[in-house]
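1. Sequence isn't available, so here's the structure alone:
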């Protein structure tokens, strides 16, 4: 009798807890509305700045010669899109970044994992790689042109260098920062090295690895500008150079905006692709 009464009380308490959790958890509609609100909020600052500058030029408060108003930049983007130039240049830039990102990211993951998991390899590799990381990106340009020529190989190599170092540092640092107690728990349960890596190290490293990949992708878009300064005839970097040589600030700003949009889309795709890998995280951001 007493046991049945305790079971009933426990069941009522558990039901109450589940009911409170269900009431506290946001519904899919609320999550969608919050997501839409965050997107709209993200557009507020650039749209506000564009409208203020457009108004300043329209009412004669600013000249708008060196910094054209948004209406002129949009007209330039529209003209480039209608002729097909914008899509050609954007695709070429995206292709270079994609190839360089894959090469740099794979190299960074492999060497970062080796450096982070072995003290001997870290002492062998890390000093040299840290010294190479300090070399300015532009210093690689003449060497890559001499080795690989002025065509695509040298441009992709420069982008790969830019992607490699943040990925290498992120992976090595993530492995070295794994909580020692987690490893000890795996050793207590007599996990093999492969099981330890798969069940403990990999989940612990993944969140920081995703951040490292995002940093590498961002630097890839930065390095592609320097790469496309190396005698390119296509690409958004070429549009920048052409706009500077022809005295077209509207074309320069149009290329910069195209870079920003392309980089943001690529970053969003990377985040969406890696989200299933870190879905297990119970973080504050997912609850706000």
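-> Noted; the coordinates are in hand. A quick note: this is a predicted structure, and the numbers were derived from the prediction, not measured. Residues are numbered from 1 along each chain as shown.

2. use CA for all of it now, contacts and neighbours both
-> Fine.

3. What ranges does the stretch 101-250 of the chain have for its helices?
-> Along the stretch 101-250 of the chain, counting by DSSP state H, counting those that start in this stretch, helices occupy 119-133, 140-148, 152-176, 180-188, 193-196, 202-228, 236-245, 249-274.

4. Please identify the deepest-packed of these.
-> For the helices of the stretch 101-250 of the chain, the largest average neighbour count (mean count of other Cα atoms under 10 Å) is found in helix 152-176, namely a mean of 25.

5. rewinding a little: select, out of the helices of the stretch 101-250 of the chain, the one closest to residue 5.
-> Comparison of those against residue 5 by Cα to Cα identifies helix 180-188 as nearest, at 39.0 Å.

6. tell me the angle the closest one makes with helix 202-228.
-> Interaxial angle of helix 180-188 relative to helix 202-228 (axes from the mean of the first three to the mean of the last three Cα atoms, to 10 degrees): 130 degrees.

7. contacting residues for the residue lying closest to residue 169 once chain neighbours are set aside?
-> Nearest residue to residue 169 in three dimensions, chain neighbours excluded: residue 112, at 6.6 Å (Cα to Cα, 6 or more residues apart in numbering). Residues near residue 112 by Cα atoms under 8 Å, 6 or more residues apart in numbering: 167, 168, 169, 170, 171, 172.

8. try this one next to it:
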């Protein structure tokens, strides 16, 4: 009997080796339109349709960027602007997270916190620059305050929404299972709010760079905004474009970092 079983086992075909998963190639089609725009831009500049005093050619912009990088001027401006955004983002994120949690977790918190926040949110915060200058002077404080304000509001809205939109079925399940309020908060409410919070972080970072661009145009003596403003005085459109490109790259890099964090933090969603 045992020999018969052994014969059947040996007679079974060997399992096929696992197929190798093919690596997905990057989608290069998304680069077609940006490259076409750069080519048309270069052609328009080379043929004289686009005067240099209006907008320098891509090649001139590239050369100016290399020169600024070699001289160290671009690196110094980059460090100053990055420091301002980092400080403003940390302060704004702390304010937005705390106020959003207080307003989202408590009815009294929502009644006391949400109305003034909504009132301030509707103000054109870029128009507060003269008031910030009166309050904080013309140093670093008004620039950081502007970034802080730009970061706090979108993060507050997303944290508040994420907490409030926790599925009622999950809350009922934790009540049946005998969870305490702290356990319900830690195991259900806060994890449910993470996706919406990360969306708020991405929005806040975008507004942070926008706020910095405006803030560094006012009484700045260093940073990318100062570099752009100084180039405007001498009609250096190539330097202006270099500064704007660096701003754009910084925004894309920070957004990519948040998306990577989102992918790892929400790996449980599949």
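-> Nice, I can see it. Since the model is a prediction, treat every value here as computed from it, not as a measurement.

9. Can you give me the TM-score here?
-> Overlay of the two chains. TM-score (TM-score structural alignment, normalised by the length of the second structure): 0.88; 255 aligned residues with a Cα RMSD of 2.0 Å.

10. Ok, which of the helices of the stretch 101-250 of the first structure comes nearest residue 90 of the first structure?
-> helix 236-245 (6.0 Å).

11. quick check, nearest of the contacts of residue 112 of the first structure to residue 230 of the first structure?
-> residue 167 (24.8 Å).

12. Next, the contact list for the corresponding residue of the second structure for the closest one, please.
-> Aligning on TM-score structural alignment places residue 167 of the first structure opposite residue 155 in the second structure. Counting by Cα under 8 Å, 6+ apart, residue 155 of the second structure touches 93, 96, 97, 100, 197, 200, 201, 203, 204.

13. What separation do you get for residue 155 of the second structure and residue 54 of the second structure?
-> Between residue 155 of the second structure and residue 54 of the second structure the computed distance is 38 Å (Cα to Cα, to the nearest Å).

14. Residue 43 of the second structure too?
-> Applying Cα to Cα to residue 43 of the second structure and residue 54 of the second structure gives a distance of 15 Å.

15. Which residue of the two possesses the greater neighbour count?
-> Neighbour comparison, residue 43 of the second structure and residue 54: the larger count goes to residue 43, with 15 against 12 (by other Cα atoms under 10 Å).

16. What helix or strand is the more buried one located in?
-> helix 32-46 (DSSP states H and E).

17. Just list what that helix packs against, helices and strands only.
-> helix 58-71 (3 or more Cα pairs under 8 Å, 6 or more residues apart in numbering; DSSP states H and E).

18. what range in the first structure does the helix it packs on sit on?
-> Helix 58-71 of the second structure corresponds to residues 70-83 in the first structure, going by TM-score structural alignment.

19. Contacts for the matching stretch, please.
-> 50, 51, 53, 54, 86, 87, 250, 251, 253, 254.

20. Specify which member of those residues is nearest to residue 157 of the first structure.
-> Minimum distance to residue 157 of the first structure across the contacts of stretch 70-83 of the first structure is 23.3 Å, recorded for residue 87 (Cα to Cα).

21. Next one: the residue lying closest to the closest one once chain neighbours are set aside relative to residue 70 of the first structure, how far apart?
-> Spatial nearest neighbour of residue 87 of the first structure, excluding adjacent residues (Cα to Cα, 6+ apart): residue 81 at 6.5 Å. When distance is defined by Cα to Cα, residue 81 of the first structure is 16 Å away from residue 70 of the first structure.

22. So these two - more neighbours on which side?
-> With neighbours defined as other Cα under 10 Å, residue 81 of the first structure and residue 70 compare such that residue 70 has more, 22 against 13.
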